[in-house]
Structures are given as structure tokens and as C-alpha cells.
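Asks: Okay, structure incoming, though there's no sequence with it:
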């Protein structure tokens, strides 16, 4: 079995989750079984995965696994269905807060929240109050309709103990919070009531994760070939996969630059998400990069003994290649598109400045960008965008939109895709853009954009942080229609590098290597041991 390890899945996701979806479709099409493994608790995860075509049989959540809630018949639970142990209740709805206030007379019994975007108003959480109005417990419900997590509060209004239940309401997993020696409030441990009847104690979630992965490796064990564990978010399992009880084929997957400064891949400090994994990379069987350039840089810098594979994280479905090609003259004239998080590292403000300069020659250039706002650093990314718009008086030329799910359709309507990131690991949006005939203009940034765009063929690769050079190329494209069309045609052709056939060949090479791994394993002694405590007691008598 192939296990792809991630943290969680939401309605709005990053490139890693989108890459997993494309990979899932490819593996499904080639009849290769897989599981998307998620470590974090998320009461909405099955709902969100179902909306994008991932079945429960392809999903394995760590908390579900321990709660025996992998396959649950959905139940719709309303506020009136809850039993508070008292009669004569009134329910006051606060629609703007997506909740009900539950009273007995003048006494507040509970606040009941429901899933705000759900027209059926399924219960999502219940906050309980004592006779003095103090919050003492919060119950969280899975979207599928069962109590999943109880948080018990301390007298000073902090979460003391968290308890996860199975679908019958029996506690199976607990974690404890308290002050440490430095008076920092932190988790002090985890306790699991195992399916085997044993009680397990873990210092931290990494030890719990190791136990979980050991159980998976044992449950899906085959004597003739290894299970394959691939870390899509490395920090979630980098230590655990080095300490498995049974052999497995383990893979460190680089979804971003391995270097903190992507422009100095050989000498800069390491990306902190990959530091532990790369320092211990000889303990894994393979390292996957999305581009040939990164594979080469990893090989030169670290000289790992692990096998190195280049596997694009993007896949262009076969049906895209059979779609009607859309000429540049049929698209919005002089239009630029960006689909990305509004985050400091994406530097959308650089693109706006480049367009502002280019508009001095081609005054009708417009930019539309789609993506959710990352509020880090006091909304620094959004503030930089607003400042650039104001500086170049582009209030009517720049249009900002929320996260979009119909990216493919959008790309068919625009001419140029622009990118000015600090670093990348591939950039799915740019790959999708060229597959729909868009012409790319990108900084020469590692990794991905400077391979997806072949300079002078399907767009331009301009110097890193070259705002003026980006502006010059935009002017060149929008004043030379023949060149713009020629590059669009070449984009369609170069997208074939990421066809299902080519990407599957790359994955097949890794799977073939995994199937060759020697997995000789000797189980611990389990027979003839008995209960030594009983034996010792009898003998002493």
C-alpha cells in the first residue's frame, strides 16, 4: 500500500493538497491502491475530501483510526436533538454568529454552534456553562453527526484535558495541558486506549504518530513487497519513519526549496521544514523532487545515499489535451492572471509594479488575481499590494477575488500568467496555465517556474526581482501579437511534458524500486511467554 502523509484538508488548500488530488486521480486511473493519510484532527475532513472526489476508502485519518470512525453512517444532528439533562428550554438563534443560546429561564445552559455554511444547521460545537456562568466544557461534533472531542476547561479558563471519543461515546484518546517549569502552558502527554486493550502513554504527538504508522505498516503488511510511506509534509513523520518497527519503503518528498534562500541552493541555511529530513536523508529509501534542477542540486549539496527521483507534482489530464485551443485574439486583450495565496513570499505587489510600468506603453493592461489572504506579519502582503496599486493609480486595472475553484476555466480567458515568488517547489498554477495556452512571464526562481517556462519559447524567464525586465517583456508580448500567439501555441505543446503518461512513468520507477526492497522481518517472541507475574507468584508460594 502507498501512504501519502499530510496534515489535513480544508475547503481552501495550498499547492501540496492540490498536488495530492492530481496524484490521486493518476493512481486511481492506473489501478494503484493508495491512502491519503492525515495526522491532524479535522471534523470536516471527510466532507471536504468528498467534495473533490476522494472516497472514504482512499482516506485514512489518524484520529479516525483510533476513534474507529473511518466509515460512519452520516447522521444529521440539530440543536433540538441535544440532551442537556433539564427541561423547559428555550433556544435563541443568533444567525450572524451561527449559533443558538440555550436557556432554562434566565440561566444560560449552553451555546450551540452549527456549521455556518450548512443549510441544515448541523451541530458543530456545544459550549457548556455552570450555574455561575463559567465555561467548563466544549464538545465538538464531527460533520457526520457524532460527538468527537470534549475539551474540559480549568478554573482560569484554559483547556485542561482533551478527550476524543469513539462513535459510541467511549473515550479512546486523551491529551493533557499544564504549565511546565518555565510557566509555559503546553501539552504534557497523550494517553491512548488501544484496540488491543492496552493503555499507551506518549510524551508527544510524534510518538503517537510513530505508533499509528507502526499499526498501519503491520495492518497492511505483505511478505513480498514493502509498504510505501511518502511524506508530503515532511515534518509530520520525518522522525517516525526513521524508527518504524517493521521494514518499509520511506520517501522524503520535497514540495518546496530545500534551501532557506532558494537562489543560493548550495550554501544557504536549509528550509526548516526539511532540515531534519535532509540531515537524516540516508535513513530514507528515496528523495523525490519535482524538477530536474532540484534533484541535481540536492545530489550535489548532500550527496545522499538514498535514491533520487524527479517526479512532477502536477499532472495535465488527457482530456485537457483534447480540448479546443483558444487563440490569443479570443481572450481578454492585454490581460494578466495570477492565482496564488496573497502571501509575502508570492510578491504579487512586484507583478503590480511591473504592470504599472508597462502601462506607460500599453495603458490597457489589467491584472486579475485570485486567492485567499494570508494575514501573517500584520497583513504585510495585502498592504504591499494596496501600496503598489495606489502608487501606480491602478485602482481600476487591478481586480482582487477570493479563492477560486474554477482555475482552469479562468485560464482560458486570459493571455499572460505572471509569477514573482521568492521560492517555489513547482507551481501547479503555472503548469495549468500553460496547459490552457497561457504565456508565462516569471522571475528566474527555484524551483519549477524556470523549467515550466522555457525562455523565449512559451514565455520569458526574467532576472530574479527584475521588475523592470518583467515590465519590458509584458510590453513586448502585448505589442507583438504574432509573438504572443506563437508562444501560446508552444505552451500547449510544452505542457505535454506533464501528461499522465509521462508522470506515471516517473512514479512507476519509484514503485518498481520499492518492490525490490528486502523486507525480511522477524516478529518479536509471542509464544511460550505466558504471564510472568502469575508464574513468579505461584513459584514463590
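Replies: Structure received. All of these numbers come straight from a predicted model, not from anything done at the bench.
Asks: hey, let's count contacts and neighbours off CA atoms from now on
Replies: OK.
Asks: Helices of the stretch 51-200 of the chain, start to end?
Replies: Taking DSSP state H, counting those that start in this stretch, the helices of the stretch 51-200 of the chain run over residues 62-67.
Asks: do the same with the stretch 251-400 of the chain
Replies: 275-279, 292-302, 318-321, 348-358, 376-391.
Asks: Which of those has the highest mean neighbour count?
Replies: Neighbour counts (mean count of other Cα atoms under 10 Å) averaged over each of those peak at helix 348-358, with a mean of 24.
Asks: alright, now check it against this:
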């Protein structure tokens, strides 16, 4: 039986959900159970990112690759000389690429990947307006073209290509008073049938059904990990399959109120929910809340998402004496829901009494809103005069070094589902002080043994625990060892027993 883990995209700087999926994929492979990660968004860079997660093409299926026939594809380099540029045009080398001219008129702008292969090509008309852009897959073929309205520059049309330059997917956009929504999708499936669709979710359902058909008569299991984009497409599958919704976040609107409106149609709509075979949450507390709220016959169970590899569980314990004195870390996206301003304010209060402390924040900002939260946080640090001791480190793949040198992790989120950073930190002997929120910290931290839980939003309490912790070296050593011990609960074997109980052998 094949297991598919459904999501939207795999980037170099992915979120905790993707990291949880990758950990689960490795666990399934370790136990000899076939599984793949399936993504629904166009991502021409994904195959370059796979090695970052110790994955190969055999572990990954993207919807656009599936329909293009490029799930596996031998990589090649496409150079400027491979492009169809008229001989009379002049090619001028510029930073990161080339510009192409017909006399004095610029016709093209070509950017290159670091390996010397074509990345994108921009085209310009006689008036100098940007008319279209071509995007190349990192494996060396043109995979998508966007065409723009020269009046205001908005996107009006997209075409997606197979390596032989034939089109299999097209999206049309139309101008509305305040937006430019996609109004139609034309998809040619793997059987050559043409579908006229309204959204990518419908295309994803078609892909999942065709993927399921390729597995033959055996019933495959589909596990949706990205609630807002893969739940409903999975539920709408027409072929026989086992369908599991795996939540990684709160399921209601107001983070402080589990009785507030449910945010996902896949569970708020009883008809959709009834087509689901199982719902998984990362914590028992959320499973209990969801069970009380939904009153459904569909089983709702809890399986932790944090999985600690045996290698890490068996590694030498690093005592506080070998760590950077006073080093506090936070591992979180610089987003509103992470409430890092509370962590910074709490640190400021502790730092006034203990100037040996420092605070490193690892995570990326939200480019979609112009890095609003990141800018606010950096201004707060500046206003507090803490620029020399509070550092924004960005996203890093080398979390092992971060955890092995830290003495404390702080988590101040407004809400979570299952913060992987807590499990990862404890597995490296780093105690955690966290807000008591929906959901995660209370399930993952043994209060007083591997860290502390403080009331949500109480900055003074958070600061007091930080001060108490660093004022007591014996307590630090005790919690250091307690963190290592608590991580044993999340060994691969322990988590696998839960998967066997609720999914594999069910």
C-alpha cells in the first residue's frame, strides 16, 4: 500500500509542516512502508531543493511535473547559445545574465542560474513595455510562460509546458475592480483529455485520482497535511482511497477561543467531513477539543509530529558548561502569529538584570506583506537599545549547531499546532520556556522538568522565568538533562507505534 502526504510546495526555507512531513517520510522509509510527498503548486526549483531534505525524485511528486511527464527528468544545462535568438541581434553580458538588442531596442533580458543554465527570459515590445516572461526549470527546460497587459503590467495569461514545448496547462486572468483573479484553467490530463476548470484544487483532484489509478487495485492512503489547500481536493477524489486529514494548526478562527467559528470547510461541512476516514491532530488536547466540537462518527486521534532520529537520541549529552553562556534562541517565522515582540520584551526585562544574556532569532519574514512584522520587530529591538544582543539570524539549515550551543529556547506564539522547535530543542538538551497556548507546548514540555509553561500573553511571567532559570545554574543543569530525557518520548519507534495503531494496522 502506498502512502501519499499532500501539501502545497517544498521550498529551501520551508515551514514546520514541510519539515514534519519530511520527518514522517523518513520514518516510513525506515520502517519499509512506501510513501511519497505530493505537492500541488507549480515549483520549478523544487528538484534543486530535494537534497536539502535528503530526498530524491523517488520521494516527491509535483502536480505540474505529473501532468508534464517530468516527475523524473535528466538535468541538463541550457545556455544562451541554445536559445532561438536572431543572428543580427546583439547579446550583451550584464549582471547575472544578458540583455538582447535589435539595434538600440532592448528585446530580451535573460537571467541565469548559478550553474550557467537559463533561469528566466523577459520580453519587451517596441515601446519598452514588459510583455511576457519565460521560466525555466532548474533541470533545464522551459516550464512556464506568463503574459502581461502592457497597459498596467498585470498578469493575464499563463501557459505551462512539457519539455517538448507542448502546452498541458493554461490559466486565464481577468481584471476585476480590486483584483485579477484566475477565471479559467485548461488542463490536459495524462490520458489526453481536456478539462475546463475553475481552480487549481479541481486540477489537484484530477491528479490525485490519476496517481491513485496508477497504483492499481490496491487501496492507497492519502494524508492531507496542508488544511487550506489539499483537504478538499483529496476529499473530492472519485477513485477508491483512504483519506486522512492531518491538522498542523488550530482549526478555529479566534486563537484564544476553541468555540469560535471553524475555519476549514473540510470539517465544518458535514458532507465533506463524512467522506474522510480519519482526522489526525498533533496533540491530545486538540483532538479532545475537536471531538467535542464536531460530534462526528469520523475518528479523531492524536499522533505527535515531532520525530527525533535514533542518532540524535543516542548522541553525547552536551552540558551547559560547553554551551554559549546566556544564549537564548527563538526558532519561528517572523509572522504576527509568532508574537516575537513578547519574546523580545521579556528578554529585555531579563537582560536588565543579567547583561550576560543574548537572544538569537532564527526565521524568515513574510514577503507577501512587505515584511511588516519583521520591520516592526527590528524597530522594537532598536527602540529598546538591544541591537548588540538581539540578532535576527534569518533561516538556516544548520539547526544542529544552533541548538548545541544554546542554553534556552523561548516560544511566545499566539497559537500553534505542534511547534517542532520544542521537540528539536529538547532533543539537543535545550530547555524551553513557552506560553500555554492552543496547541502544543503543554503536550510537548514537561513543566518543571524539561522547561516551563507560563500563561499566554503574560510577558512579565515569561521574563520572570527567564531570570529564574539563568539565576540558578543547578536548575539549568537539571532542565538540560530533563530536556534530553523528555525527547525520548518522541523517538521514531514511539511515534511509529501510534502510526501503526491508528493508520498502518487499522
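Replies: On my side now, so go ahead. Given the structure is predicted, the values throughout are model-derived calculations rather than measurements.
Asks: List the TM-score for the superposed pair.
Replies: Remark: TM-score between the superposed chains equals 0.94 [TM-score structural alignment, normalised by the length of the second structure]; 502 aligned residues with a Cα RMSD of 1.9 Å.
Asks: Figure out which of the helices of the stretch 251-400 of the first structure is closest to residue 44 of the first structure.
Replies: Closest of the helices of the stretch 251-400 of the first structure to residue 44 of the first structure is helix 376-391, at 24.3 Å (criterion: Cα to Cα).
Asks: how near is residue 415 of the second structure to residue 392 of the second structure?
Replies: 22 Å (Cα to Cα, to the nearest Å).
Asks: Looking only at neighbour counts, state which of those two leads.
Replies: residue 415 (23 against 18; other Cα atoms under 10 Å).
Asks: Which position in the first structure pairs with the more buried one?
Replies: Matched by TM-score structural alignment, residue 415 of the second structure corresponds to residue 423 in the first structure.
Asks: Name the SS class of that match, please.
Replies: What DSSP: H, G, I helix; E, B strand; the rest coil gives for residue 423 of the first structure is coil.
Asks: Do I have it right that it meets residue 343?
Replies: No: with contacts counted by Cα atoms under 8 Å, residue 423 of the first structure stays clear of residue 343, the gap being 12.0 Å.
Asks: So which of the helices of the stretch 251-400 of the first structure is nearest residue 195 of the first structure?
Replies: Nearest to residue 195 of the first structure, of the helices of the stretch 251-400 of the first structure and by Cα to Cα, is helix 275-279 at 31.2 Å.
Asks: Matching residue 107 of the first structure against the second structure, which residue comes up?
Replies: Using TM-score structural alignment, residue 107 of the first structure sits opposite residue 105 in the second structure.
Asks: Quick check: the closest residue to residue 88 of the first structure other than its chain neighbours vs residue 212 of the first structure, distance?
Replies: Excluding the flanking residues, the one nearest residue 88 of the first structure by Cα to Cα, 6 or more residues apart in numbering is residue 104, at 6.1 Å. Look at residue 104 of the first structure and residue 212 of the first structure: by Cα to Cα, they are 44 Å apart.
Asks: Residue 171 of the second structure: neighbour count?
Replies: Neighbourhood size, residue 171 of the second structure [other Cα under 10 Å]: 21.
Asks: Identify the residue nearest the match of residue 107 of the first structure in space, chain neighbours excluded?
Replies: Looking at residue 105 of the second structure with Cα to Cα, 6+ apart, the closest residue is residue 126, at 7.1 Å.
Asks: Identify the residues contacting residue 305 of the first structure.
Replies: Residues in contact with residue 305 of the first structure, defined by Cα atoms under 8 Å, 6 or more residues apart in numbering, are 281, 282.
Asks: and if we set it to 7 Å?
Replies: When contacts are counted by Cα atoms under 7 Å, 6 or more residues apart in numbering, residue 305 of the first structure touches residue 282.
Asks: Please apply the same query to residue 461 of the second structure.
Replies: By Cα under 7 Å, 6+ apart, the contact set of residue 461 of the second structure is residue 454.
Asks: What is the aligned counterpart of it in the first structure?
Replies: With TM-score structural alignment as the criterion, residue 461 of the second structure matches residue 469.
Asks: how far away is its match from residue 143 of the first structure?
Replies: Residue 469 of the first structure is 50 Å from residue 143 of the first structure, where distance means Cα to Cα.
Asks: ok, back up a step: mind checking how far the residue nearest to residue 88 of the first structure is from residue 218 of the first structure?
Replies: 52 Å.
Asks: The first structure: which residue goes with residue 37 of the second structure?
Replies: Aligned counterpart of residue 37 of the second structure in the first structure: residue 36 (TM-score structural alignment).
Asks: Quote the end-to-end distance of stretch 386-395 of the second structure.
Replies: From its first residue to its last, stretch 386-395 of the second structure covers 21 Å (Cα to Cα).
Asks: Good, we can wrap up now.
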